[in-house]
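[1] here's my sequence, what's the structure:
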Amino acid sequence: MLIGANDYKLILLDTNAIREIVTNTNMSGKGFLERFFACSSDAYAPCFSIYNVIELMPYQDIYEKFLEFFSTIPCLVMFPVKSIFQREVECYLEGKSFVIDGHIANAFTPLVLKDNYNCKKFFENMAKDTTLMENIQNEVKTFSSIATDWENRRNRTEKMLKAQHLPLNMINEKFYRTQEKDTIIKDLMNYGISVPLGVEILHLPASRMMEFSQFVRIYQTRKHIKPNDVMDIQISCIVPYVNAVITENFQADVYKKAKHFIPQLEELEIYTLKDIRQ
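    As a prediction, the model looks like this:
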């Protein structure tokens, strides 16, 4: 992707990766820069979600470190997931290729003086927009209730299977694939996005990625579901359109599994936190 005058690969950072980089700058922060940014001919621009920014704002020390670190390198902030799904569906219906542009993200570079290109100034100005801030904060607040709903869904499914003397492992990836299209259409409708029943989901990899991440987190593990899990699952929707990702081990395995049936992930580079620790 072209940012300023230079072309970069895009690498998505999840919540854990961002915290690791900005709170351990002498180790993980330095490790990230040396591995992904030192080579000017093959540099990566980090991507993060607006949700991550909102989450960090109350923690002044970490937030200041975040602004300081990401104001020194080219990077991108992704807008709320609805804008990504909306744009992907629009491109599908209009027969256009989906690209990461101003519809779904804002690019920053320290080499341009305009406010919208400066990470720190952009978020300072955003914080002054009370309506925008309230809307995004309210969306982030829903992650807690969504996590609870997913936990309840898991428990209800287990009770139903036990009552019918069915094995718990029957809700597997093969089962998921039979439900994938209907689930995607339903969730897009929940976002207020209409798609024709004959939609070809092959062309909606953002929706496919998020739905699969959600399925695995609910039904393929007994791990307690936290609001941050919901956030990272939603953030995962952009992964089919980036070159690489840094995440924790569980989600890394989800991406590896998704590579088998989401063709847009074929060349995705998958890294975990240990890859940036020195």
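[2] C-alpha from now on. contacts and neighbour counts both.
    Fine.
[3] so for stretch 148-161, what gets flagged as buried?
    Of all the residues in stretch 148-161, those buried under the rule 16 or more other C-alpha atoms under 10 Å are W150, E151, R154, E158.
[4] tabulate those (a markdown table), appending distance to M231.
    Below are the buried residues of stretch 148-161 laid out as a markdown table (distance: C-alpha to C-alpha, whole Å):
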| residue | distance to M231 |
| --- | --- |
| W150 | 13 |
| E151 | 15 |
| R154 | 18 |
| E158 | 24 |
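[5] filter those residues down to the ones in helices?
    Using DSSP state H, W150, E151, R154, E158 are the members of the buried residues of stretch 148-161 that sit in helices.
[6] closest one to A127 out of the residues you listed, please.
    Checking those against A127 with C-alpha to C-alpha, the nearest one is W150 at 30.9 Å.
[7] strands of the protein, start to end?
    Ranges of strands in the chain, per DSSP state E, are 2-3, 6-7, 9-13, 44-49, 75-78, 105-108, 244-247, 269-272.
[8] of all those, which one is nearest S207?
    Nearest to S207 among the strands of the chain is strand 75-78 (15.4 Å), distances taken as C-alpha to C-alpha.
[9] mean neighbour count added to the strands of the chain, as TSV?
    Compiled in TSV, those are given as follows (neighbours: other C-alpha atoms under 10 Å):
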stretch	mean neighbour count
strand 2-3	13
strand 6-7	13
strand 9-13	23
strand 44-49	24
strand 75-78	24
strand 105-108	22
strand 244-247	24
strand 269-272	17
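[10] so which of those is nearest F36?
    Of those, nearest to F36 by C-alpha to C-alpha is strand 44-49, at 5.4 Å.
[11] ok, back up a step: could you dump the strands of the chain to TSV with distance to F123?
    Below are the strands of the chain laid out as TSV (distance: least, C-alpha to C-alpha, whole Å):
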stretch	distance to F123
strand 2-3	18
strand 6-7	23
strand 9-13	18
strand 44-49	12
strand 75-78	10
strand 105-108	11
strand 244-247	23
strand 269-272	27
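[12] one more to put side by side:
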Amino acid sequence: MVEEKILVVDDNEEILEKTKDLLERVGYSVECCNSGKDALAYLSDNKVDLVLLDINMPKMNGFDVCLRIRQRHALDDLPVIFLTNREDSDSVTKGFQAGASDFVSKSAIAEILLARVNVHIRLCRSLHNLREISLTDDMTGCFNRRHGMFSLREWFSRSKRYGTQFAIIYFDLNGLKETNDRYGHQAGDLLLRSVSTSIKEILRETDQLFRMGGDEFMVICPETDVKGAFVCAERMEKIVSGIKIVENQASFAYGIAHSSEDYKEVDDMLHSADVSMYKMKEEMRK
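    Model prediction:
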């Protein structure tokens, strides 16, 4: 049984029903929206594996919807296929510039649509699997520093281009070296795994946790204002405070940087969070 979910967006009810029936017959889970506004609202609260999108819709056309989707989802994260009758070169060019993955004509036979959908879902799944293998920290199960820097640069560029806001929380565990020295590296490893597992449980699905090296971690919080970033950090503090390894209660110092500060370079944003974190760590030592 196919488990992937597809969102179909079209203002024509007949097209919606026809496409939904076709996809469900081969095992896909299908949701439908009849406007770009409803589609964006649905995507803000729900995860899908592929979007089939009409171009000619009132109020917000498919090009604008696709651009908005790309503000939140990278090209290799969520395939968007335009299902349309507009196949002229200008429309195709504009569609790919907006972030489309592919075009399928509404007049195409069912097998062509199903083949294109299957190809893009399989490709996306393969990319996800490769990402998990190459970009995951073996100790904690978090993403590693390599992926952290890649994701930070991606969100930074997206923020500059589209005005998308995001925050980073950079934090450093207290007492990891002392735990290793006093109780051995097994205890230190347990501390790292316990903290990362607990934090992942309270983060939103869209948030990402990275181990940046040793006892330092970073959280990227998309679509988050400054207040929301501090709320997230406080929730992290609360859940970590309940972790005790041997005789040591877990804790950390953190620093926050937000895209609204208009940093010139991504390294400036990371440095700002790092400086704030060390200021907190100094205060905690007093």
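[13] what's the TM-score here?
    TM-score for the superposed pair, counting by TM-score structural alignment, normalised by the length of structure 1: 0.27. Supporting figures: 152 aligned residues with a C-alpha RMSD of 7.4 Å.
[14] endpoints of stretch 233-244 of structure 1, how far apart?
    16 Å (C-alpha to C-alpha, to the nearest Å).
[15] how far off centre is the helix ranked longest in structure 2?
    Determined from DSSP H, the single longest helix within structure 2 is helix 110-134. Relative to the centre of its chain, helix 110-134 of structure 2 is centred 18 Å away, using C-alpha atoms, centre = their mean, to the nearest Å.
[16] helices or strands up against that helix?
    With contacts taken as 3 or more C-alpha pairs under 8 Å, 6 or more residues apart in numbering; DSSP states H and E, helix 110-134 of structure 2 sits against strand 102-105.
[17] elements contacting the strand it packs on?
    Other helices and strands packing on strand 102-105 of structure 2, by 3+ C-alpha pairs under 8 Å, 6+ apart, are strand 80-84, helix 110-134.
[18] what residues sit buried inside the last one?
    Spelled out, that is helix 110-134 of structure 2. For helix 110-134 of structure 2, the neighbour count (16+ other C-alpha under 10 Å) marks L113, V117, H120, I121, C124, R125, E132 as buried.
[19] quick one: list the elements packing against the next helix or strand after it.
    Next along the chain after helix 110-134 of structure 2, taking DSSP states H and E as the criterion, comes helix 145-162. Applying 3+ C-alpha pairs under 8 Å, 6+ apart, we find helix 145-162 of structure 2 packed against strand 208-213, strand 216-222, helix 266-285.
[20] any chance of the buried residues of helix 110-134 of structure 2 in CSV, plus distance to I6 of structure 2?
    As requested, the buried residues of helix 110-134 of structure 2 are exported to CSV (distance: C-alpha to C-alpha, whole Å):
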residue, distance to I6 of structure 2
L113, 13
V117, 9
H120, 12
I121, 10
C124, 13
R125, 14
E132, 22
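[21] which of the residues you listed sits closest to R182 of structure 2?
    Looking across the buried residues of helix 110-134 of structure 2 and measuring by C-alpha to C-alpha, the closest to R182 of structure 2 is E132, at 33.4 Å.
[22] from I256 of structure 2, how far off is the closest one?
    26 Å.
[23] could you do R211 of structure 2 as well?
    R211 of structure 2 is 16 Å from I256 of structure 2, by C-alpha to C-alpha.
[24] which residue of these two possesses the greater neighbour count?
    Shown here are R211 of structure 2 and I256; by other C-alpha atoms under 10 Å, R211 has more neighbours (27 against 23).
[25] contacting residues around the closest residue to the more buried one other than its chain neighbours?
    Nearest in space to R211 of structure 2, with sequence neighbours left out and distances taken as C-alpha to C-alpha, 6 or more residues apart in numbering, is F217 at 4.4 Å. Residues in contact with F217 of structure 2 (C-alpha atoms under 8 Å, 6 or more residues apart in numbering) are Y170, F171, D172, L209, F210, R211.
[26] kindly recompute the last result at 6 Å.
    Y170, F171, F210, R211 (C-alpha atoms under 6 Å, 6 or more residues apart in numbering).
[27] neighbour-wise, which one of the residues you listed leads?
    Y170 (30 neighbours).
[28] ok, the closest residue in space to it that isn't next to it in sequence to F171 of structure 2 distance?
    The shortest distance from Y170 of structure 2 to any non-neighbouring residue, by C-alpha to C-alpha, 6+ apart, is to M218 (4.4 Å). From M218 of structure 2 over to F171 of structure 2 the distance is 6 Å, taken as C-alpha to C-alpha.
[29] which secondary structure elements does the helix or strand containing Q97 of structure 2 sit against?
    Here Q97 of structure 2, judged by DSSP H and E, is contained in helix 89-98. Judged by 3 or more C-alpha pairs under 6 Å, 6 or more residues apart in numbering; DSSP states H and E, helix 89-98 of structure 2 is in contact with helix 62-72.
[30] in the helix it packs on, what's buried?
    Residues of helix 62-72 of structure 2 classed as buried: G62, F63, V65, C66, L67, R68, I69, R70, Q71, R72 (neighbour count, 16+ other C-alpha under 10 Å).
[31] so how far is it off the chain centroid?
    15 Å.
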